[in-house]
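*Asks:* dropping the sequence and predicted coords here.
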Amino acid sequence: MLTLSLTTLLILTLLLGSGVWIAFALIGTAWLALTLFTGFAPGPILASDFWGASYGWDLTALPMFIWMGEILFRSGLADNMFRGLSPWLRRIPGRLLHTNIIGSGMFAAVCGSSAATCATVGKMTLPELERRGYDSRMAIGTLASAATLGLLIPPSIMLIVYGVVTEQSISRLFIAGIGPGLMILTLFMGYLMLWALLKGNRAGLTGEAGPRLALGEKLRHSLSLLPILALIGGIIASIYGGLASPTEAASMGVVLSMAIARRNGHFDRTIFRDSLFAAVRTACMIAFIIAGASFLTSAMGFTQLPMQLARTIGEMGLSPGMLLLALTLLLLGMGCFLDGISLILLVTAIIMPLVEAAGFDLIWFGIYLVVVVEMSQITPPVGFNLFVIQGLTGKDIMTITRATLPFFLLMLLAIVLLHRFPEVALYLPRAMN
């Protein structure tokens, strides 16, 4: 088993390090593993897995949610959120810095992309927060970290991918992501308020609060939030209430996102074309990686590596907590070099037998896995949100990384809480039964 493990890891590392497309790296690793360590012909297995990974109905929701996010990305939504939220935050410790956290959470709920959330909200909030004198380090940290919730709060592209490859209910995964997503938002906002109370207000780092508005003016500004709240509520309610499948809800989301963009005056033929092409490119890339990961999963099954690995670790007698700690350290290390989708697919291809043998609920494990992937979005050298922030601010990666460190530690705390209190993720899915 050691020879097989080391050879497979070496092949995958060399292919990824050489700059080969991730899908081709997965395919190449699987092909060589089958050729070197089994007597099975790789060609028929590759053809079967590519077909099986490409025609699933659940996978249809993926390009639709991506298209919805691309439309909203171009619709001026971030400007509406800032205008609607800022009047209500002037008296809360941390003041308008909370717009990064709440705004990212709201946009994440309809976008599903961490990088798109970071770029869209950041284009609006960072210049305004800088103009009002807010601490730039905290503004960067709150934005980069809260934007990762685009991977967890439904509709989540990561959860769709995980659900497809592990054959878990996407509806149940979506509902399971609500509780942990709100928990992480609360941790972020609580830390920001504590920071403001202990340091920010005294040091003059929380900037201007903005003009005091009458209640009627606040309500009028909040009207700009109604379309996006209706879209979020409609998608989640239709799935949770059993009125629509995730694919049907995604299709309606595309139509409603077009209506929102049209209402904001940011929808024309060019935006329609650009958003459609961007969605097709992203969806094809993800589908290709899924197909490659499916082939790798089959290859690992034929080589018996996952089962042998699970048996070996099982014989070590690790408790579920220690196993989770080991997996977290492994995934964080891998996340420094792989994007989120590739990490999820690689994990499900190799260690799922180990996870099942340890008795973890697969719905819960999917949420845990996405939270770890969120953390990898703000860890160098391949933290995509760090690159987005660097493009927006021009600051170096290490400065941005230091700004996100407290929120990275809060995500670690969230994993501990999820382990101690799994009902945070499982209560709503179980209530669906």
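*Replies:* Looks like it arrived, so ask away.

*Asks:* hey, let's count contacts and neighbours off CA atoms from now on
*Replies:* Will do.

*Asks:* got a list of what residue 103 touches?
*Replies:* Neighbouring residues of residue 103 by Cα atoms under 8 Å, 6 or more residues apart in numbering: 78, 81-82, 85, 121.

*Asks:* now, which of the residues you listed sits nearest residue 289?
*Replies:* Taking Cα to Cα as the measure, residue 289 lies nearest residue 121 of the contacts of residue 103, at 28.2 Å.

*Asks:* count of residues packed around that closest one?
*Replies:* 26 (other Cα atoms under 10 Å).

*Asks:* from what I can see residue 153 touches residue 181, true?
*Replies:* Yes - using Cα atoms under 8 Å, residue 153 is in contact with residue 181, at 5.5 Å.

*Asks:* let's bring in a second model and compare:
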Amino acid sequence: MDIFIAAALIVLLLVVLGSGLWIGLSLLGVALVAMELFTHRPVGDSMALTVWGSTSSWTLTALPLFLWMGEILFRTKLSEDMFKGLAPWLNRLPGRLLHANVIGCTIFAAVSGSSAATCATIGKITLPELKRRGYPDDIAIGTLAGAGTLGLLIPPSIIMIVYGVAANVSIAKLFIAGVVPGILLAVLFMGYIVVWALLNKHKVPAADADMSFAQKVYASRHLIPVVSLIGLVLGSIYSGVATATEAAALGVGGSLILAAIERSLNWRVFKEGLVAACRVYCMIGLILAGAAFLTLAMGFIGLPRHLAEFIGGLNLSPFALIVLLMVFFIVLGCFLDGISMVVLTMAVLLPTVQKAGIDLIWFGIFIVLVVEMAQITPPVGFNLFVLQGLTKRDLTWIARTALPLFMVMVAAVMLVYFVPGLVVWLPSHM
């Protein structure tokens, strides 16, 4: 019965999304149908409480602030200067400035802890500049979709905190365990860009004129403003001076000051950046509200718990269990956000995982990796929604551009399974 309910809801969601209705409203509508038909809970009260709770979190305040910071960088000379500083060092690397997506997301992931914030902020900076320089839209958007997921893996990570509490393991060790896999995944993404560029040389714009080492160092002066801004945000978080939300506010203030110093800030730029950040955040906020209500509906129906119990009763080998759980979480990602997947399934799955002899720190990083994969798979791939809002492209087109990065992430999961030391060595020596 559960399988038929799940299939019916997936079909309904695809139909509603395909009709062109706003994504957030589509998620709310499917959740409303699920609650009305398959539960006895009062729908009105549940919806009101869930929507309010999902959009009124203080932690969530960091997201619009980071978006505003990205808008300021995008609308002033700072983003162009960042590319001027990076270009000489990336000239000889196949793919050239496409690597700015991965490098930018890797650095920003250490600031935000959010996949949506990473994808939206870096996308605002890199996509217009890459388009202006002649890079194809599909590879630029696809690599950003994949690299944006690094916001979940590279600490600090909200989902690691949720898993640490649910599994009763050290959050500090989880953070440390995410460092090597995060860097590994970034390197794999850059490796994919290199391979793509070698196979599609005619699609990569011509390199800038060669420079001597001294000239490259001199050109790097353009990176000083952005690197200083990142240092301010990161330093304030890791020194304990500011929370992530307060650091985001520092980032906005710092970006405004830098833009004023560079004389590229005026009232029109200030107003347009603020309005654009509000517009993108409202889009993301509505999606968050819809996803939260759909999560509640799925929880009341009991689908995640029943599926997790089914997997637990199969008595599989560790490798078969990991493969099945990877598929399970990707399918579950069709309905739920990452945090909800962890909250709703860990209590049932952890005994099975421990019985199979799987290290819980390693399993936490595995969970983050597969939740990242769910971020770029339709119909409810959160990074896909964010990029659709930024680019106005069709959701299925964006999903196709992200598919190669999804396969890279599958390879990363297999790599950390067969070489578990990539995850557990660093926390075991701290």
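*Replies:* Received, thanks. Because the structure is predicted, anything quoted here is derived from the model rather than measured.

*Asks:* after superposition, what is the TM-score?
*Replies:* Superposed pair, TM-score by TM-score structural alignment, normalised by the length of structure 2: 0.72. Supporting alignment: 408 aligned residues with a Cα RMSD of 4.8 Å.

*Asks:* more neighbours, residue 153 and residue 181 of structure 1?
*Replies:* residue 153 (29 against 25).

*Asks:* Three-state assignment for the more buried one, please.
*Replies:* coil (DSSP: H, G, I helix; E, B strand; the rest coil).

*Asks:* for it, which residues are in contact?
*Replies:* Counting by Cα under 8 Å, 6+ apart, residue 153 of structure 1 touches 105, 108-109, 112, 174, 177-178, 181.

*Asks:* now with 7 Å, please.
*Replies:* Residues near residue 153 of structure 1 by Cα atoms under 7 Å, 6 or more residues apart in numbering: 108-109, 177-178, 181.

*Asks:* a markdown table for those, including distance to residue 239 of structure 1 and secondary structure?
*Replies:* Formatted as a markdown table, the contacts of residue 153 of structure 1 follow (distance: Cα to Cα, whole Å; DSSP: H, G, I helix; E, B strand; the rest coil):
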| residue | distance to residue 239 of structure 1 | secondary structure |
| --- | --- | --- |
| 108 | 17 | helix |
| 109 | 14 | helix |
| 177 | 13 | helix |
| 178 | 13 | helix |
| 181 | 17 | helix |
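
*Asks:* ok, so of the residues you listed, who is nearest residue 351 of structure 1?
*Replies:* Nearest to residue 351 of structure 1 out of the contacts of residue 153 of structure 1 is residue 177 (Cα to Cα; 21.7 Å).

*Asks:* the closest one and residue 156 touch, don't they?
*Replies:* No - using Cα atoms under 7 Å, residue 177 of structure 1 is not in contact with residue 156; the gap is 8.6 Å.

*Asks:* who has more neighbours, those two?
*Replies:* Neighbour totals were compared for residue 177 of structure 1 and residue 156, and residue 177 leads with 31 against 28 (other Cα under 10 Å).

*Asks:* contacts only, for the more buried one.
*Replies:* Residues near residue 177 of structure 1 by Cα under 7 Å, 6+ apart: 152-154, 367, 425.

*Asks:* residue 262 of structure 2 too?
*Replies:* So residue 262 of structure 2 contacts nothing (Cα under 7 Å, 6+ apart).

*Asks:* measure it to residue 81 of structure 2 for me?
*Replies:* Distance, residue 262 of structure 2 to residue 81 of structure 2, by Cα to Cα, to the nearest Å: 10 Å.

*Asks:* now residue 254 of structure 2
*Replies:* According to Cα to Cα, residue 254 of structure 2 stands 16 Å off from residue 81 of structure 2.

*Asks:* what's the matching range in structure 2 for the host helix or strand of residue 236 of structure 1?
*Replies:* Element membership for residue 236 of structure 1 (DSSP states H and E) is helix 226-240. Aligned by TM-score structural alignment, helix 226-240 of structure 1 corresponds to residues 224-238 of structure 2.

*Asks:* go on, stretch 304-316 of structure 1?
*Replies:* Mapped onto structure 2 using TM-score structural alignment, stretch 304-316 of structure 1 covers residues 302-314.

*Asks:* what does that stretch contact?
*Replies:* 2, 344-345, 348-349, 352.

*Asks:* which of these sits closest to residue 317 of structure 2?
*Replies:* Among the contacts of stretch 302-314 of structure 2, residue 352 lies closest to residue 317 of structure 2 (Cα to Cα), at 10.8 Å.

*Asks:* list the buried residues in the helix or strand that contains that closest one.
*Replies:* For residue 352 of structure 2, the element it lies in under DSSP H and E is helix 338-355. Residues of helix 338-355 of structure 2 classed as buried: 338-342, 344-346, 348-350, 352-353 (neighbour count, 16 or more other Cα atoms under 10 Å).

*Asks:* stretch 254-268 of structure 1 too?
*Replies:* The neighbour-count check on stretch 254-268 of structure 1 (16+ other Cα under 10 Å) flags 254, 256-258, 260-261, 266-267 as buried.
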